[in-house]
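Q: could you work out the structure for the sequence below:
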Amino acid sequence: MNNENRDEYIIKKYQQDELIMVQLFVQWCMNYDRDPAELYQRAYPGQLLSPVLTEAIEQSDIEPLEVDHHTLLEILQLFGNDDLAFVVSEEIEKL
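A: Alright, predicted model coming up:
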């Protein structure tokens, strides 16, 4: 595999993993009757909702899945979404 193909593969793999992370976040929000867009805006005020998040919200009713608190927090932090993980942890304390 040459460098260009390897770079494309790495970028595509990261984007796929990021999509899964966003889907898990949205599913957790739906499971606990939270608004994913509102939580995202609290974590990142002033930023527009990402198209990936918007699409995940629109498709959230397709397949219900249990997502536990600890797993979601670890996944968010793995992708560097520490601010969102903090907001989610605040919501967990309210449950």
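
Q: only C-alpha atoms from now on, for both contacts and neighbour counts.
A: Fine.

Q: and the spatially most central residue of the chain, how far is that from residue 69?
A: Against the mean C-alpha coordinate of the chain, by Cα atoms, centre = their mean, the closest residue is residue 22 at 2.6 Å. Noted for residue 22: a distance of 14 Å to residue 69, by Cα to Cα, to the nearest Å.

Q: one more, for comparison:
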Amino acid sequence: MVLVFAQWCVNHGLDPEELYRRAYPRQEKNLLLKKAIERTLPKEEAGDISNDTVLNVLSLFGNGDLAFVVFEEIQKFHSKSK
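A: From the prediction side, this is the model:
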């Protein structure tokens, strides 16, 4: 789940740690997230991860707060493209 989230962020030019901090401001650094970020590929080499996929995975694993932050970013993408 964490790697899917981190790769989605990289694919969209977003900082996964910053989004995670927005969702969980009281938590300390997430070592699992840091390791996942180290395993991400450059955007050009990575496969596409759809918005629906990342939202579903986050929800499935009980990360509703993070899914909400991701949804906000998706809304920003859509408002910029109009």
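
Q: got a TM-score for the pair?
A: Once superposed, the chains reach a TM-score of 0.85 (TM-score structural alignment, normalised by the length of structure 2), with 75 aligned residues with a Cα RMSD of 1.3 Å.

Q: now which residue in structure 2 aligns to the residue nearest to the centre of structure 1?
A: Counting by TM-score structural alignment, residue 22 of structure 1 corresponds to residue 2 in structure 2.

Q: one more: residue 57 of structure 1?
A: Checking TM-score structural alignment: residue 57 of structure 1 goes with residue 37.

Q: could you do residue 72 of structure 1 as well?
A: So, by TM-score structural alignment, residue 72 of structure 1 is matched to residue 54.

Q: before we move on, what about residue 3 of structure 1?
A: Aligned partner of residue 3 of structure 1 by TM-score structural alignment: none.

Q: what is the burial count for residue 6 of structure 1?
A: 11 (other Cα atoms under 10 Å).

Q: swap that for residue 80 of structure 1, sorry
A: 11.

Q: could you do the one 4 residues further on as well?
A: Counted with other Cα under 10 Å, the neighbours of residue 84 of structure 1 add up to 20.

Q: that's all I had, so thanks and see you.
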